[in-house]
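Engineer: How does the following fold in three dimensions:
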Amino acid sequence: MAADCLRILAVSHSCVVGLNQQRYEALARFSDLDLTLMFPTHYVSDFDGRRLDPDKTTAERYRIVSGPPVLAGNGSLYFYRRGLREAFDRSQPQVVFVDEEPWSLSAAQMVWGARRRGARTVFFTNQNLRKALPPPFCWIQRLVFRAAGWAFTAGEEAAEVLRWKGYTGPVSLLPFGVDPTLFRPQDATTLRRELGLRGTVFGYFGRLVPEKGVAIFARAALGLCDRFPEAVSFLLAGSGPEGDRLRQMIGATPHAPRFVFVDRTLREEAPRYLCAADVVVVPSLRTRRWKEQFGRILVEALACGVPVIGSDSGETPFLIRRLEGGVVVPEGNVEALADAMAAMTREPARRQALAETGRARVLAGYTHEAVAATMRDVFLKVARADRR
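Structural biologist: Purely as a prediction, here's the structure:
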C-alpha cells in the first residue's frame, strides 16, 4: 500500500458480475490511487432470480474482498454478514465509495464503517422517481446524505430527485461506460445474410417486457412494412414474457418474414448483432414504479456506429441529446415512432451523420476510462476538502 496514494474502498453488489468491474479496473490504473473493491460472495439476479456467483475474484491492480450477504437479491435490504472489518482493515480507506442506493442497509453499514475510520463518503444513485421512503430507510438516507462529501447520479433526472429528497451537497453525473475495443463498428454483412435481414434494419435489444415498450416497437414496425414494401426488416434480440405474444401478433400478419427473433446473445456477441442493425430503437415506457434510469444500450449502439431512436421516458431523451446520435419521440406513440423510423429509412446520410457524432461523443466521455477519470477527480476533491 503506497503511502502517497489516495486509499479508496468501494462497495458494489453489481460487481459480482465481472463485467461490472471494468470501471474499477480503469480506476485502478491511476498511479495515485490505491483501490479495494468489495462485493458479496453471491447475489440473486433482479431479472430472473438466478443465483450469481462471482466470475472475477482476483485482480492485478486492486484488492478484492467479498463477504457473505444476508437477503441477497432483495435490493436495498441486502447487507453483509461478515467481511466489512476485513475490507476496512485491508484498505485503510480515506474515501469510501458506496455504489448502492443511499437508503440501503449496505449503505448504512459502509457509512458507519467510514465514520469509525475517519473516512469520507461518496455515494451513487440510480433512482429517478420521487418516492417517499418509510422508516428505517428514510433515516438511513438522511444519515448517508449528512455523511457524504459528494454524490454521483446515473442521469439528470436522478440528480433532480436527489435535490427533491433534500441532498444539498455536490453532484456529478456518472454514466455507465462502454469498452470501445468490444463495442466498435464492424462488418455485419455475413450475419445479416444468415439472419435473412435486408433493406434498412431496425433493431430492438433488451428484455421483452411491457415497460420496455417492445410492443410499441412491433406495432410501429408493422406499420412501416406497409409504407416500405421489401425495404425494411427488424431484429428483436432478447427474451422475456412478451416474446410469445409478439411472435403470435407478428405471425398473424403477412409481414412476419421481415421479423427475426434472437432469444439471447452472449455479451461478446452483442456488438456483432448491434452492427447488423442500421438503427437501434429504445421505446421504453414509464410505469408507476419504474422509468428508464440510463439506457446503456444507447451508448453501446453508438459506440458501434449505429444511430438510435428513443422515447422521451426517463433518462433516455437526456442521454440522446447529450450524445447527439439519434432522435427522440413521445413514449407510447406508435405513429410518431413509425414516422421517425420512416425518416431514418429515407435518409441514410442523416443516419451516418448521427452515428458519427454519437460515436465521437461516446469515445470522448463514455468509455470506462473516461468514467474512471470522473471518479478519480471527485475522490481527490473530497479527500482534499477533508484536509482543509
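Engineer: all contacts plus neighbour counts: C-alpha atoms, from now on.
Structural biologist: OK.
Engineer: ok, how many other residues are close to the nearest residue to S284 once chain neighbours are set aside?
Structural biologist: Among residues not flanking S284 along the chain, K212 sits closest, at 4.2 Å (Cα to Cα, 6 or more residues apart in numbering). Here the number of neighbours of K212 (other Cα atoms under 10 Å) works out to 21.
Engineer: just R193 next, same as before
Structural biologist: Look at R193: counted by other Cα under 10 Å, it has 11 neighbours.
Engineer: now the other sequence, so there's something to compare against:
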Amino acid sequence: MRVTLISKALVVGAYQRKCELLAAHPGVALTVLVPPSWGNQPLERAYANGYALQVIPIRFNGNFHLHYYPTLPRALAQLRPDVVHVDEEPYNLATWLAVKAARALRPSPRVVFFSWQNIRRRYPPPFSWMERSVLRTADAALVGSESACVVWRAKGFTRPIHVIPQFGVDEQTFAPPDERRNGEAFVVGYAGRLVREKGVDVLICAFARLPNSARLLIVGAGPELNALRALAQQLRVAERVTFCPSLPSTHMPEFYRALDAFVLPSRTLPNWKEQFGRVLVEAMACGVPVIASSCGEAPSVVGDAGLIFDEADDAALADCLTALMAQPDRRAELGRRGRARVLAHFTMRHIADRTVEVYRALCADAGR
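Structural biologist: Down below sits the predicted model:
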C-alpha cells in the first residue's frame, strides 16, 4: 500500500515520529511531502527513518487559506500512491488542488483530508466552492474531535469520518523527570500563541492572586506580547513572570519538567474555540498536573486527569492554582493520572495505528 502524506505541520521535527510509526506497519510504503518551512518555522528535521521524505516548494507560505504546492501534481504522478492523505482543512486551496491532482491519476487513489474545524463557519467564494468540491470527492475524513465530526456532517459530508487527533505524543521523549520537582518556588507554565483567544491575560490575573513564592513561565510569541508584559507590570508581578520566545519542539520536554503546574486558559471567540490543546497532552505525558479552561475540546482532552475552570474566570483559576500549590500529593496524583491518560489515548503509536486502519479500510473498499 503506497501512501503519500502531504503536511506542512511536519516541519516540526517531533511530529515526524508519527511518520516512522506509520511506515513501520507491514505493507505500508510511506512518502511524506513537506515544505521547507511554514511561516517562520523552518523544517526542523530533513531526514527520514523508515519512510521517504521529499521537500517540495510552497507558494504563499504562511497563508492558511491560499498556500499550495506548485509541483504536487508532478510528484503524485511519479509516486502513484494508493492513498493520498492531505493533512489540511477542506476549504483551503492546497487541499482542493491536491484532491484535484489525485483525481487526475489513473487509477485514482483514495483521498482523505484532516480537519480541526469545530465551529460551523461559512466561507465566501472561492473557498466555499473549494470546500464543496472536496466534500463531494474525498473518500474519508480524519477530524480532531467529535465536535468537528458534527460540523462536517452538518455540511453534508456523507462518507466515513474518523475522530483521530492529528498528532499524538512520543511518550519516550515526553516523559516525567527521574525525580519529582522539589524547588522552593511554585512554578506555573504556559506555552503557545500569545493571542487573545488563548486567554494568557486571564492566567496573569489569576497568578497575581498567588503568594510571592510563585513564578510564571510564559513561552511563545504573538501580537499580545507587549500588552501581556504591560498587564504584568500593572498587577505588580512582572518580576515574577518570565516571557520566553517559542522553543523548538525538541526543547519542550525540558520546559514541562521544570513546572509544578501547566495552564491552558483558552477563551471562546465568535470565530474560534479550543480545538484540542496539544500542549495539554505534552504536559500530561511529562507528569505535570494540568489546569484547563472550559473552552472547546480542552475538558475532553483532560478528562479526570486535571482541573477545569470556567473560561475567563481568573478567580476560579487562582483557586485551582492555590489548591495545587498547597497540596503536593494531589499534584503528584494528577501527574500520574495525566501520564496514564496520554498512554491510553494520545500516544503517537496510538494515532498512527488508528490512521493505518483507515488507510487499509480505504484500500479494501477500493478493491471491492
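Engineer: Give me the TM-score for these two chains.
Structural biologist: TM-score for the superposed chains, counting by TM-score structural alignment, normalised by the length of structure 2: 0.90, backed by 365 aligned residues with a Cα RMSD of 2.3 Å.
Engineer: about what we covered before: show me what the residue nearest to S284 of structure 1 aligns to in structure 2.
Structural biologist: Counting by TM-score structural alignment, K212 of structure 1 lines up with K198 in structure 2.
Engineer: can you give me the strands for the stretch 101-250 of structure 2?
Structural biologist: 110-115, 140-143, 161-163, 186-191, 214-219, 241-244 (DSSP state E, counting those that start in this stretch).
Engineer: Tell me which residues touch the residue nearest in space to the middle of structure 1, please.
Structural biologist: In structure 1, the residue lying closest to the centroid (Cα atoms, centre = their mean) is R296, at 4.3 Å. By Cα atoms under 8 Å, 6 or more residues apart in numbering, the contact list for R296 of structure 1 reads F176.
Engineer: Can you tell me what it aligns to in structure 2?
Structural biologist: In structure 2, R296 of structure 1 lines up with R278, judged by TM-score structural alignment.
Engineer: Could you do A147 of structure 1 as well?
Structural biologist: Matched to structure 2 by TM-score structural alignment, A147 of structure 1 sits across from T137.
Engineer: any idea how far Y256 of structure 2 is from its match?
Structural biologist: From T137 of structure 2 across to Y256 of structure 2, the span is 42 Å (Cα to Cα, to the nearest Å).
Engineer: now do A185 of structure 2
Structural biologist: According to Cα to Cα, A185 of structure 2 and Y256 of structure 2 sit 15 Å apart.
Engineer: okay, the two: which has more neighbours?
Structural biologist: Y256 (27 against 15).
Engineer: Pull the contacting residues for N271 of structure 2.
Structural biologist: Counting by Cα under 8 Å, 6+ apart, N271 of structure 2 touches 119, 121.
Engineer: any idea how far R121 of structure 2 is from it?
Structural biologist: 8 Å.
Engineer: next one: L225 of structure 2
Structural biologist: From L225 of structure 2 over to R121 of structure 2 (counting by Cα to Cα), the distance is 28 Å.
Engineer: Counterpart of F174 of structure 2 over in structure 1?
Structural biologist: By TM-score structural alignment, F174 of structure 2 lines up with F183 in structure 1.
Engineer: my guess is that match meets P271, correct?
Structural biologist: Yes. Applying Cα atoms under 8 Å, one finds F183 of structure 1 in contact with P271, separated by 5.3 Å.
Engineer: Now the common contact residues for those two.
Structural biologist: Here F183 of structure 1 and P271 have 300-301, 304 as joint contacts, going by Cα under 8 Å, 6+ apart.
Engineer: Need those residues in CSV (columns: distance to L9 of structure 1 and secondary structure).
Structural biologist: Output for the shared contacts of F183 and P271 of structure 1, formatted as CSV (distance: Cα to Cα, whole Å; DSSP: H, G, I helix; E, B strand; the rest coil):
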residue, distance to L9 of structure 1, secondary structure
E300, 28, helix
A301, 32, helix
C304, 33, coil
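Engineer: Out of the residues you listed, give me the one that has the most neighbours.
Structural biologist: A301 (32 neighbours).
Engineer: Apart from its neighbours in sequence, what residue is nearest it?
Structural biologist: L274 (6.2 Å).
Engineer: ok, now how distant is the aligned partner of that neighbour in structure 2 from D304 of structure 2?
Structural biologist: Mapped onto structure 2 by TM-score structural alignment, L274 of structure 1 lines up with Y256. For Y256 of structure 2, the distance to D304 of structure 2 equals 20 Å [Cα to Cα].
Engineer: All set now, cheers.
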